[in-house]
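# Compute the structure for the input listed below.
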Amino acid sequence: MTRTPWQERSVVVTGGTRGIGRGIAESFARRGAAVLLTGRDAAAAREAAAEVARATGGRVAGTGVDVREAGAVEAMAAEAERLHGHVDVLCANAGVFPEKPLREMTAADVDEVLAVNLRGSILAVRACLPAMERVGRGRVVLTSSITGPTTGYAGWSHYGASKAGQLGFLRGAALELAPLGITVNAVLPGNVRTEGLEGLGEEYLRRMTASIPLGRLGEPADVADAVAFLASDEAAFITGQTLTVDGGQTVPESLDALAAAGPGTVAGLR
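From the prediction side, this is the model:
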């Protein structure tokens, strides 16, 4: 049987125990790649890896990693090399999104969000860089968000800052790593149906669905497919770029613009 390019690839997915990260891990496992998914809780990461492996028939391992800690992400990269021989793709997906109004926000709140979402992404890329250099190629895909780079949402200003910061890092890293054959890109998801989104309540889900021209919330697989493209051979000439995956949510300039497009879910907001 002819092996596909994916069967030769080793993929690391941070924050892969649930939600978008788990969807990304499942997507690569189904394609035949060897996957190492991580979570802050080691037992949860191993359990998620076993479940993904059973569901996909793929090669999936799990390990505990706190992406805020340089030593932890360096150990992660070493583990991926030990298990699979090399690291070809890093999906820096780990993130937190606690709601906190600015007037109530503490310095510790800011530090936690920036440490996981921004510092964690930078440290993960740095940790995987030597392994990618050894194989002479690499793909880095960051999970950013429409919130921060494109839009704003009250209560998530620190989250938005962290996600916009990822894109500043992306552009500099893309320039630095291009001579090494390593591309650096990002996906910007909109509202995706995950455990975290479900926790915001039915009213939030209804309002968000009503604001999306395609008439539905995203699914983790929608984002995972975009990540897989950016990590593929077909995207070899794409670096320093972002791909928005939001069902058209950021396209209308107003509710009137959405309504003028024709019958749709905007009526749900009235």
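
# going forward, measure contacts and count neighbours with C-alpha atoms only.
Noted.

# Heading C-terminal from the helix or strand harbouring Ala45, find the next helix or strand.
Secondary structure assignment for Ala45, by DSSP states H and E: helix 42-56. Towards the C-terminus, the helix or strand next in line after helix 42-56, according to DSSP H and E, is strand 59-64.

# how about Ser27, what does it touch?
Shown in contact with Ser27 (CA atoms under 8 Å, 6 or more residues apart in numbering): 221, 224-225, 228.

# Now the second one, please; I'll put the structures next to each other:
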Amino acid sequence: MSRPQSRAASLEPPLHPFSTSRRLAAEALGTALLLAVVIGSGIMGERLAGGNDAIALLGNTVSTGAGLVVLITIFGPISGAHFNPAVTLVFAIRRELGWGTDTAYAAVQVLGRVLGVWAAHLMFAEPVWQLSTKLRDGPAQWWAEAIATFGLIATILGSVRFRPEATPLAVGLYITSAYWFTASTSFANPAVTVARALSNTFAGIAPTSAPGFIISQLAGALAAWALFSWLLKERTAP
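Take a look at the predicted model:
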């Protein structure tokens, strides 16, 4: 007699038959659009804020959170809408993504983030090639990035487990909140971190500051995976 289907399995959305090439294209395009949103809204916010960083950050926050909801809704059914090597790593560890596929995802995310930054620069008549000079260093910033990424992975795993249809909104709302409650303004994404190092604008980060952020993000992601693997595991029937 077969075992009854688990509650987790019954809540997972049906898989759509998209080819690997389409999934990779979706990841690249989605990551590019995400970076265009992050960098573009930062430039616009800074230009319109008249030197008020709080107003600039508010504009950057609202645009990024809203953009995430839309992008995850569009690309989620195709590729899972990771747009983030930390997310891809977690799903690879969970064996929900093949190890070859996860490497390809990371590669196209890198490509997409560069194209997105350049697209934003061109929209605002900025030099295409830039390196940020904005230092974001120190234990408080690194700890903030670990917390931000931990919360992002927790949001994704929890919403996928219990309310998969709410995942786009949950992720968008979490990032909107984390922009303000973290000292680092919640990059929570190694690809975004590297991309923002290529933009000497409001949302930028100096290349020398990026490694500390990336290490903290990966640590936060792995901590969330470890905890939520236990927290979300159902008791098996005797």
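
# Any idea what the TM-score comes out to?
Once superposed, chain against chain, the TM-score is 0.32 (TM-score structural alignment, normalised by the length of the second structure); 131 aligned residues with a CA RMSD of 6.1 Å.

# Using JSON lines, lay out the contacts of Ser27 of the first structure together with distance to Glu81 of the first structure.
Written out in JSON lines, the entries for the contacts of Ser27 of the first structure read as follows (distance: CA to CA, whole Å):
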{"residue": "Ala221", "distance to Glu81 of the first structure": "26"}
{"residue": "Ala224", "distance to Glu81 of the first structure": "23"}
{"residue": "Asp225", "distance to Glu81 of the first structure": "25"}
{"residue": "Ala228", "distance to Glu81 of the first structure": "20"}
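
# sorry, back to before: let me know the angle separating the helix holding Ala45 of the first structure from strand 59-64.
In terms of direction (axes from the mean of the first three to the mean of the last three CA atoms, to 10 degrees), helix 42-56 of the first structure departs from strand 59-64 by 170 degrees.

# who wins for neighbours among the contacts of Ser27 of the first structure?
Each of the contacts of Ser27 of the first structure was scored by neighbour count (other CA atoms under 10 Å); the top score is that of Ala224, with 22 neighbours.

# Leaving out the residues flanking it, which one is nearest to that one?
Distances taken as CA to CA, 6 or more residues apart in numbering place Ile24 nearest to Ala224 of the first structure, at 4.5 Å, with adjacent residues excluded.

# Was I right to think Arg113 of the second structure contacts Val37?
No: using CA atoms under 8 Å, Arg113 of the second structure is not in contact with Val37; the gap is 10.9 Å.

# Neighbour count: the two, which is higher?
Per other CA under 10 Å, whichever of Arg113 of the second structure and Val37 has more neighbours is Arg113, with 29 against 23.

# excluding its backbone neighbours, what's nearest the more buried one?
Ala32 (4.9 Å).

# Now do that neighbour against Val160 of the second structure, distance only.
For Ala32 of the second structure, the distance to Val160 of the second structure under the criterion CA to CA, to the nearest Å works out to 24 Å.

# These two: who's more crowded?
Neighbour count, other CA under 10 Å: between Ala32 of the second structure and Val160, Ala32 has more, with 28 against 19.

# Surely that one and Val110 touch.
No: the pair formed by Ala32 of the second structure and Val110 falls short of the contact definition of CA under 8 Å, at 9.0 Å.

# so what secondary structure elements neighbour the longest helix anywhere in the first structure?
Ranked by residue count and defined by DSSP state H, the top helix of the first structure is helix 157-177. With contacts defined as 3 or more CA pairs under 8 Å, 6 or more residues apart in numbering; DSSP states H and E, helix 157-177 of the first structure has these neighbours: helix 107-114, strand 182-189.
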